[in-house]
Each structure stands twice: as C-alpha cells, then as structure tokens.
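[1] take a look and give me a structure for this.
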Amino acid sequence: MSTDETAPERTLVEAVSDGLHTEMARDDTVVALGEDIGASGGVFRATDGLYDRFGRERVVDTPLAESGIVGTAVGLAANGMRPVPELQFMGFVYPAFDQIINHAARLRTRSRGRYSCPMTIRMPFGGGIRAPEHHSESKEAFFVHEAGLKVVVPSTPYDTKGLLASAIRDPDPVIFLEPKLIYRSFREAVPEESYTVPLGEAAVRREGADVSVFTWGAMTRPTMEAAENLAADGVDCEVLDLRTLSPIDRDAIVDSFKKTGRAVVVHEAPRTGGLAGEITSLIQEEALLYQEAPVTRVTGFDVPYPLYALEDYYLPEAARIEDGIREAVEF
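    The predicted structure is shown next:
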C-alpha cells in the first residue's frame, strides 16, 4: 500500500488507465489493441487518452473479433512486442480460447524456449453492474487450470497499477481480470511514477486469530465489511486478498490457516470447480493437523449468471459471508 499522501487519488479504472499510460511511455514495445479502445477510450474509458498520446501505431482499434485480437497479439509478442489486448467483457473471451490456450500459453513450451509470449490480456469481469447476458461471467478457474498462464485479479487502485506493470513486464502471458463492479466504487492514493506490485503474493487486508477468509477482486470489500461486523461480536477474522490466482500464494494461505485453524473462501464464481475447492485441497494437504472445522465456501451458484433482477441474490454479499464465517467459527 502506498504511503505517499501527496499522490493523486484514483479509482480502479483510472489506475488501469494510468498504468497503461505509464508503461507505454516507459517501453515503446508496449502496444494496446482491442474493440473501441482508440479514439473513444474503451467501453469503460480505461484506455482514455492513449490514442491521442501514442497514436494509431500503438493504440489499435480492431474489428469485433476476439480470436483475431488475441491471435494478432500472440504474433506481436513472439516478435518482440509487449501487446496488451483488451476483451471488452470476460463473457466475450470464448472465441479467443483457441489462441489463448493452444498458442499463447504453450508458445514457450512448443518452441523449446526459442519464443516467449509477453502479453497481458485485459478483461473486465464479474457481475453487479446490471449488465445484459454474457457480460457478468466470473470464470477465472478456466485460466488457472491452464499451465503457462498467470492470472491476476486486483482489488484496489494502488494494486491495480502495480500489478498491471508487473504483468506487462512479465515474459509470459498474463490474464489480467479487472473487477468492474468496483471500477468506480472508491478512490485511493496511486503514485504517478512507475512502480510494481509482485505477482504471486497475497496481501493480508486484516489480521486476525479466529478464522482465515480468502478472497479476491470485488469480493474483498464485502468480505472486509463482514469481518468488521463480526468483530463487534468478538470474532477476529484474518482476511487475505490473494491478488494472483496463478501462481497462487500457497505459503500465505497455509501460514494463515495454521494460525487460525479455520477457513472460509469467498468468490463470486460458481461453486463447482471454483478456486475454493483448490484452496480447500491445499489446506488439507499442507495443514490438516491444524484444522479445527470444515472449510466453508461462500460462492456464486451453479446456474447461468442471472439477469439483473436476481443479481443481488447470486453475488455473495456481507450478510451471506458473515453466515459462512459463523458456520466455520461455531463448528
């Protein structure tokens, strides 16, 4: 977390924009491409000002063709550039799966190290903004399952800029998931200068002794709210924001669980096959003898993402997270 009180305060989406501006100014091999990212500044205005500053050679408006966007980025990355393709919503990624899984993730392995694929695929993801169908998916587990990809999910503006810089500078492909529910929810100080936040390291958002709560992205804020509410009842929650889902910070998870003996995992993705299951398995394998209660999962449901009238019932919110924490503590 930044301690520079003179730094300008930015929202999360402004931190994305600032990070892109900073990295493109720092390294002229960084290029941005995607639908409407140029003169219009992107559907969420995350690329606002890039076109005017860096020009059409480095900020490229593409056709509506996700496979083409990512495939072009793979070719650029293999030839010395550092492309940052944007897919407008995570729900639009499926046409690009072939390029991501069969080419971007495997380029280093297939070429026996001759080529790498330093590209950062930006995707707004998650629900809560009353969007139509295909705009609210939270399917991070798809990408965590694939060797060769890193998966990053920021939850604060400061982390967003630093993690984005680390992703762009990384020698391999990174899926950079931006929780659009909190794009403009709050502000915090974000330094104007270049800085990085390391990939693969979780952040302890709240220290506690009774139960460890693991979460990421937009679910970090309601999890913190639930933890503060429970503190009034004497329940001392430790909240870990994982930030990077692949590689996941195994040591931070295990160390926290050894301290508390109880765990809750909160994510908005569907329960079955979600990352909560992987985290639960990690705890079983590495810290079974410290366990005082079953691991509780507070997640989305195993249904298609609902339209806006039912969105609030689908997403974990503070009250449901509190119930999950109580279940673990009172076992």
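[2] from now on I want contacts and neighbour counts done on CA atoms only, so please keep to that.
    Will do.
[3] pull out the buried residues from stretch 267-285.
    Using 16 or more other CA atoms under 10 Å as the test for burial, stretch 267-285 gives 267-271, 274-277, 279-280, 283-284.
[4] just the ones of these in strands?
    Cross-referencing the buried residues of stretch 267-285 against strands under DSSP state E gives H267, E268, A269, P270.
[5] what's the most distant pair in those?
    Spanning the widest gap among these are H267 and P270, at 8.1 Å by CA to CA.
[6] nearest residue to M24 in space, please, no chain neighbours.
    V30 (5.4 Å; CA to CA, 6 or more residues apart in numbering).
[7] now show me the structure for the sequence below, then we'll compare the two:
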Amino acid sequence: MGNAMWAMRLLIDQSFPPKSKFNVEDIPDLTGKIVIVTGGNTGVGKETIKALLQHNAKVYMASRSKEKAEEAIADLKEDTGKDAIFLQLDLASLDAVKKATEEFASKETKLHILFNNGGVMFPPVKEVTTDGYDLQFGTNVIGHFYFTKLLLPTLLETAKTSPDGKVRVVNTSSSMHMFANLHFDTFRDGKKRAQMRTTKLYAQSKLGNVAFARELARRYGDQGIVSTSLNPGNLKTDLQRHVPSLLRKILDLSLYPAPYGALTQLYAGTSPGGADLNGKYLIPWARVGTARKDSSDPETGVSLWEWLEEQVKDL
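    Okay, here's the model as predicted:
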C-alpha cells in the first residue's frame, strides 16, 4: 500500500505540473546537428521535429508509414519552410530496424541526438510483433534497444568530435511505468502474457524504457552518451486510439495538447543543461523527477540489458 500511495502522489504531481521554465524559443541554434526522431509523423514526435527544424537541425523522421510521414513532412514544410527526411522504420520488426540503420548509415556519418519517441499504447493483447514479442514491449523497448545498439558506433564517434564531447539519447516513457514490474516471461507471446491486461503490458514496457535508459547511461556515460528517460505528460494524441471511447472522453478533460509533450524531451535533447542529465528521469514540464526505485537498480538494468542482447545476437 505504501508503494501504491507513493506512486499516486507522484502521478498527481506530474499530472498537474507548474508552468514550464523552458520553452521552444529557448532551444539553441542547431545548425550542423543531425537528429533522428522515431514515431515522428504525429503527436509529440511531430511537434518535436517542428521545433528542431525551426532551430536549423537536420532531422530524420523515422516512421513506419511512408504515406503518413510524407503528409507530416509536407505539413512541417508549410509551418517551418524546412524539410524533414523520411527514414523507413518499423519498430515491431527487428529486420526492419536493421534496414533502417543501414539506410541511415548510407547517408550520414554523424548522429548528435536520438529521440526514441515512437511507441504503441493499449492495443489488443492478441497483437504481437513480427518476431513474436508482445506488441507493446517489442515496439517500445526491444525495437528501440536494437535501433540504439546499431546506432551506438555512430553516436560514439560523433561524441568524439562534438564541442562538449557528448551526444544525447532521449527515451520517452510514461508515468504509468510506476504501476508495473518487469515480467520477463511475458515479453514473448505465451499463456502468462495472454492473461495480462493491455494496460499492464503498456506500463511494463514504459518501465522497460526507464530501466534501459539508466543502463545505457551507466554503460556509456563515460564515452559521451547522455541517456535520459521522461514522462512527456498527459497528452491528447493519436496514441490514445485504442482507448475505449467513453474512457477517452473522460481522459480528454485532463489532457494537454501535443506541443506541451514535446517540451520535456526537447529540454533533455537540446538545452545546455540537458548535457548534465545523464541517467536522469524527467517529468512535465522540463523538470528532473523521480522514477520507480527499481528502475535505477543496476541488477534490474543488467538483467534487462542481457536479455535484450540475447534477443538480437543472431540478427
């Protein structure tokens, strides 16, 4: 009961945040910076790309649907006068993830900021990835782990030539990470997984995001990787498309527009202060917060990392 009450207090604090001290106008000039935003064709990802383009970054929109991405790129061109670049990426297919990194490597030798922003929320439990993983954990955690792993050589080389010796990996989690544990026997399709609610599977994947971000920070922080995770806030985006209509109407009363959700990850990814946030968990709006205690436990991080490595070792 104590843990539940603690989680609820944190949830309330993050649901009604004070006015942000960081705004899009505070982003420094990003000329020469190369950035990838996963899931960038809609919602928070699209707003993130909009702000990055406005500050002269070269941005790759890593999305599954070429048609939807091209529509979003056209919208952003109209808003900013600048073009994002489409990168085909299906996080629910490890083969597609590998192809995306190969495509990126054929065009670029540097990567300054990686926003692991994409994800799915509350799909039917029966849905799984191409490789047979739970759709939410497979997309939100495994896909991003493999994407980041394959991009690490480029990130590390970029850090060596960056003025501050750093690059940034920003991992979008959720306040719901506080209401789950990592059940390794539910990451793949199976009987135990089938008995879990889709909300629990989502929360578990968001805890996975935080634990992965912390472990990445521990392993590579001394080589210039600044890895953070964050709760973007309670937002009205396409991510709620699987939420039942009645619940969605109730939730809408307390949801913020998507541009608010971009603030915290833009702060982590672009602000001068963000360079000192390695291993931190951020909350709305652009504040350092407190994640679940076990998410920063090295034992949890090592166990998850080793499991993830095992899944992709033969690819």
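[8] quick one: TM-score?
    For this chain pair, the superposition-based TM-score is 0.40 by TM-score structural alignment, normalised by the length of the second structure; 191 aligned residues with a CA RMSD of 5.8 Å.
[9] quick revisit: how many residues are close by the residue nearest to M24 of the first structure?
    Residues lying near V30 of the first structure (other CA atoms under 10 Å) number 24.
[10] and it, how far is that from E238 of the first structure?
    For V30 of the first structure, the distance to E238 of the first structure equals 38 Å [CA to CA, to the nearest Å].
[11] need the overlap of contacts for H267 and P270 of the first structure.
    Each of T299, G300 lies in contact with both H267 of the first structure and P270 under the rule CA atoms under 8 Å, 6 or more residues apart in numbering.
[12] and the strand or helix carrying L152 of the second structure, what does it pack onto?
    Assigned by DSSP states H and E, L152 of the second structure belongs to helix 144-161. Packing contacts for helix 144-161 of the second structure, counted by 3 or more CA pairs under 8 Å, 6 or more residues apart in numbering; DSSP states H and E, involve helix 94-105, strand 167-172, strand 225-230.
[13] go through these and pick out the most buried.
    Of these, the one with the most neighbours on average (mean count of other CA atoms under 10 Å) is strand 225-230, at a mean of 30.
[14] that one versus strand 167-172: what angle between them?
    Using axes from the mean of the first three to the mean of the last three CA atoms, to 10 degrees, the inter-axis angle of strand 225-230 of the second structure relative to strand 167-172 is 20 degrees.
[15] can you name every helix or strand that strand 225-230 of the second structure contacts?
    The contact analysis (3+ CA pairs under 8 Å, 6+ apart) places strand 225-230 of the second structure against helix 144-161, strand 167-172, helix 198-220, helix 258-270, strand 281-283.
[16] closest one to L114 of the second structure among these?
    Here strand 167-172 is closest among these (CA to CA), at 4.8 Å.
[17] buried sites along the helix or strand just after that closest one?
    As assigned by DSSP H and E, the chain's next helix or strand after strand 167-172 of the second structure is helix 191-194. In terms of neighbour count (16+ other CA under 10 Å), helix 191-194 of the second structure has its buried residues at R193.
[18] got the angle between the helix holding L152 of the second structure and helix 94-105?
    20 degrees.
[19] a markdown table for the helices and strands packed on helix 144-161 of the second structure, including distance to L150 of the second structure?
    As requested, these are arranged in a markdown table below (distance: least, CA to CA, whole Å):
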| stretch | distance to L150 of the second structure |
| --- | --- |
| helix 94-105 | 7 |
| strand 167-172 | 13 |
| strand 225-230 | 14 |
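[20] could you verify my assumption that A15 of the first structure touches A165?
    No: at 10.8 Å, A15 of the first structure does not count as touching A165 under the criterion of CA atoms under 8 Å.
[21] who has more neighbours out of the two?
    A direct count of neighbours by other CA under 10 Å for A15 of the first structure and A165 places A15 higher, at 28 against 24.
[22] show me the contacts for the more buried one.
    When contacts are counted by CA under 8 Å, 6+ apart, A15 of the first structure touches P157, Y158, T160, K161, V190.
[23] looking at these, which two lie furthest apart in space?
    Top of the distance list for those (CA to CA): T160 and V190, 9.3 Å.
[24] circling back to that earlier point, ok, which of the helices and strands packed on strand 225-230 of the second structure comes nearest F137 of the second structure?
    Among these, helix 198-220 comes nearest to F137 of the second structure, with 4.8 Å by CA to CA.
[25] buried ones in that closest one?
    Buried residues in helix 198-220 of the second structure (16+ other CA under 10 Å): 198-218.
[26] packing partners for that helix?
    Using 3+ CA pairs under 8 Å, 6+ apart: helix 198-220 of the second structure touches helix 135-137, strand 167-172, strand 225-230, helix 298-312.
[27] dump the ones you listed to a markdown table, plus distance to G45 of the second structure.
    Formatted as a markdown table, these follow (distance: least, CA to CA, whole Å):
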| stretch | distance to G45 of the second structure |
| --- | --- |
| helix 135-137 | 18 |
| strand 167-172 | 10 |
| strand 225-230 | 14 |
| helix 298-312 | 25 |
